[in-house]
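Chemist: got a structure for you, letters missing:
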């Protein structure tokens, strides 16, 4: 479990989340917004923002937009520069010894 979410939660993102009951309506809207931002941003209009505002305030929409944009930019940056997207981060095993774990971004 990571950030209070199960692996099952993450596993369903690529499997038509708009039809998955595992996500709330708010989460499905955020996923739809992220997908459209990444794949079809020219067609994001008032209709989507009206639906977003039923579950998010303006500050949350701004934060969601910034997070989506940052991750999209990071993905493009790593692809263009041919960088690795994962690295070994220091971790701690249950017995207190240090271990290496695979992590993202903060390398």
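Modeler: Yes, it's here. From a predicted model like this one, the values you see are computed outputs, not experimental measurements. Numbering: from 1, shown residues only.

Chemist: Please count neighbours and contacts with C-alpha atoms only from this point.
Modeler: Will do.

Chemist: Can you tell me the closest non-neighbouring residue to the residue positioned nearest the centre of the chain?
Modeler: Compute the mean C-alpha point of the chain, and by Cα atoms, centre = their mean the closest residue is residue 68, 6.8 Å away. Distances taken as Cα to Cα, 6 or more residues apart in numbering place residue 34 nearest to residue 68, at 6.1 Å, with adjacent residues excluded.

Chemist: what about versus this one:
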């Protein structure tokens, strides 16, 4: 992945032009699932369905969930404090 694009993730609102609408929908979904999964509303769901089929949404959710798990696991065990 391009370094500029990785840096842009820290300030998505200022760098929207670097992402496709599909990518922005996935990023919004990832943020909401990570911070408060119960807040996935019909508007976001409709947006996701306009860019992804059901299988892709399941895959996206799985990847988001797995990375959340890995981060929490590492944090709890203080794995990054070597």
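Modeler: Perfect, I can see it now. Bear in mind that the values here come from a model prediction, so they are computed numbers and not experimental data.

Chemist: rewinding a little: surely the residue nearest to the centre of structure 1 touches residue 36?
Modeler: No: using Cα atoms under 8 Å, residue 68 of structure 1 is not in contact with residue 36; the gap is 10.4 Å.

Chemist: ok, so what distance separates the alignment partner in structure 2 of the residue nearest to residue 68 of structure 1 from residue 80 of structure 2?
Modeler: Matched to structure 2 by TM-score structural alignment, residue 34 of structure 1 sits across from residue 30. Remark: distance between residue 30 of structure 2 and residue 80 of structure 2 (Cα to Cα, to the nearest Å) = 23 Å.

Chemist: Which one's more surrounded, those two?
Modeler: residue 30 (19 against 8; other Cα atoms under 10 Å).

Chemist: Please tell me how far the more buried one sits from residue 5 of structure 2.
Modeler: Counting by Cα to Cα - residue 30 of structure 2 and residue 5 of structure 2 are separated by 17 Å.

Chemist: Likewise for residue 12 of structure 2?
Modeler: For residue 12 of structure 2, the distance to residue 5 of structure 2 - Cα to Cα - is 10 Å.

Chemist: Could you do residue 64 of structure 2 as well?
Modeler: 19 Å.

Chemist: same thing with residue 51 of structure 2?
Modeler: From residue 51 of structure 2 to residue 5 of structure 2 the distance is 20 Å (Cα to Cα).

Chemist: now residue 37 of structure 2
Modeler: From residue 37 of structure 2 over to residue 5 of structure 2 (counting by Cα to Cα), the distance is 25 Å.

Chemist: residues in contact with the longest helix seen in structure 1?
Modeler: Counting by DSSP state H, the longest helix found in structure 1 is helix 58-81. The contact list for helix 58-81 of structure 1 (Cα atoms under 8 Å, 6 or more residues apart in numbering) reads 30, 34, 37, 38, 52, 53, 84, 85.
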